[in-house]
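J.: Provided below for reference: sequence and predicted model.
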Amino acid sequence: MTQLVLAGVIGALFALGTFLVLRRDVVRVVWGVVIISQAANVYLVTMGGLGGGVPFLPDTHGGGHGGAVNVTDPLVQALVLTAIVIGFGTTAFALVLTYRVYEEHGTIDMNELGDSA
C-alpha cells in the first residue's frame, strides 16, 4: 500500500512540475524544474529501499540471522542528498538570473522576452 501511495505522489509531482514548466512565466518554469528534480529524488530514494534494518546491527527480532535481512541502500541516500544540495544552488542561481532579466527587460513573460530579442 505504501508503494502505491508513493507512486501516486511521485506521479502528481511530475505532473505538477510539467504543468509549471509549460507556463509563460520564467519563475514558474524555474519552480517546475525544481519540482521535477525533487520528484526524481523521491523516486530514487524509493527505489533504493523503503524499509529495513541497519546493515551492521544484529537482528534482535529472533530471526536467527546474524544481521538485518532487508536493509536500505545508503549510497542512494547519499547521492540524493548531494543532488538536493546541488539543486538548491542551481535554483538560487536561476532565480537570480530571472531577477536580472526582469531588471533588464521589465518583464519575465517568455513571449514578451522573445519578441524583444
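T.: On my side now, so go ahead.
J.: When you work out contacts or count neighbours from here on, use the C-alpha atoms and nothing else.
T.: Will do.
J.: burial measure for Leu20, as a count.
T.: Per other Cα atoms under 10 Å, the neighbour tally for Leu20 reads 22.
J.: cool, Val45 as well?
T.: Val45 has 21 neighbours, counted by other Cα under 10 Å.
J.: adding another structure so you can compare the two:
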Amino acid sequence: MLCNTLLETDLEIFMLTVVYDHLFTAVNALETGTECCMKFSEIIPLKKVVSLRTTSSSCPRKALIFTTIIGKAFCVDPSKAWVQSHVTKIESRWTAAKTTTMMSSTTITP
C-alpha cells in the first residue's frame, strides 16, 4: 500500500512538473511575443508552402514554421529530411524570384 502511495505521489509530481513547464513556456512566449512549437506536423506538400520562419532561440524545441497559401502555419522539425528538402527548394524559389526582380528592374544602355 505504501508503495502505491509513493508511486502516485511521484506521478503527481511528474505531471505537475510537465504542466508547469508547458505553462511557463506558453507564458514566456506570450511575454516575449515569440512563437514556440510544442508538436510537429507531418509532411506538408511543398506546393502549398509559401514561406518559412524559425522559432525563437528561447523556445524549448528548435523548430521551423511553414506558412501555406491560405495562411495556415505548421510547426515542423528542422532535423527531418523532408523539411530540409522543402527549405532548400523554398530558398531557391526566393533566390530565383529575387534574381528575376533584379533583372527586370535593370536597364541596359548602349
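T.: Arrived safely. Quantities reported herein were computed from a predicted structural model and do not represent experimental measurements.
J.: With both chains overlaid, what TM-score comes out?
T.: After superposition, the two chains reach a TM-score (TM-score structural alignment, normalised by the length of structure 2) of 0.33; 53 aligned residues with a Cα RMSD of 3.8 Å.
J.: and after the longest helix along structure 1, which helix or strand comes next?
T.: Using DSSP state H, we find that the single longest helix of structure 1 is helix 74-105. Note on helix 74-105 of structure 1: by DSSP states H and E, the next helix or strand toward the C-terminus is helix 110-116.
J.: name the element the most centrally placed residue in structure 1 belongs to?
T.: By Cα atoms, centre = their mean, the mean C-alpha position of structure 1 lies nearest to Gln38, the distance being 1.0 Å. For Gln38 of structure 1, the host element (DSSP H and E) is helix 26-48.
J.: So what angle separates the directions of that helix and helix 74-105?
T.: Angle of helix 26-48 of structure 1 versus helix 74-105, following axes from the mean of the first three to the mean of the last three Cα atoms, to 10 degrees, is 180 degrees.
J.: picking up where we left off before, number of residues surrounding the residue lying closest to the residue nearest to the centre of structure 1 once chain neighbours are set aside?
T.: Distance criterion Cα to Cα, 6 or more residues apart in numbering; nearest residue to Gln38 of structure 1, sequence neighbours excluded, is Ile84 at 7.6 Å. Residues lying near Ile84 of structure 1 (other Cα under 10 Å) number 16.
J.: Where do the helices of structure 2 begin and end?
T.: 2-32, 81-105.
J.: Okay, buried residues for the longest one please.
T.: Neighbour-count burial for helix 2-32 of structure 2, counted by 16 or more other Cα atoms under 10 Å, picks out Thr25, Ala26, Asn28, Ala29.
J.: Likewise for the shortest one?
T.: Residues of helix 81-105 of structure 2 classed as buried by neighbour count (16+ other Cα under 10 Å): Trp82, Val83, His86, Val87, Ile90.
J.: is it possible to export those residues to JSON lines including distance to Ala97 of structure 2?
T.: Formatted as JSON lines, those follow (distance: Cα to Cα, whole Å):
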{"residue": "Trp82", "distance to Ala97 of structure 2": "23"}
{"residue": "Val83", "distance to Ala97 of structure 2": "21"}
{"residue": "His86", "distance to Ala97 of structure 2": "16"}
{"residue": "Val87", "distance to Ala97 of structure 2": "15"}
{"residue": "Ile90", "distance to Ala97 of structure 2": "11"}
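J.: Looking at the residues you listed, spot the one nearest Thr54 of structure 2.
T.: Val87 (11.2 Å; Cα to Cα).
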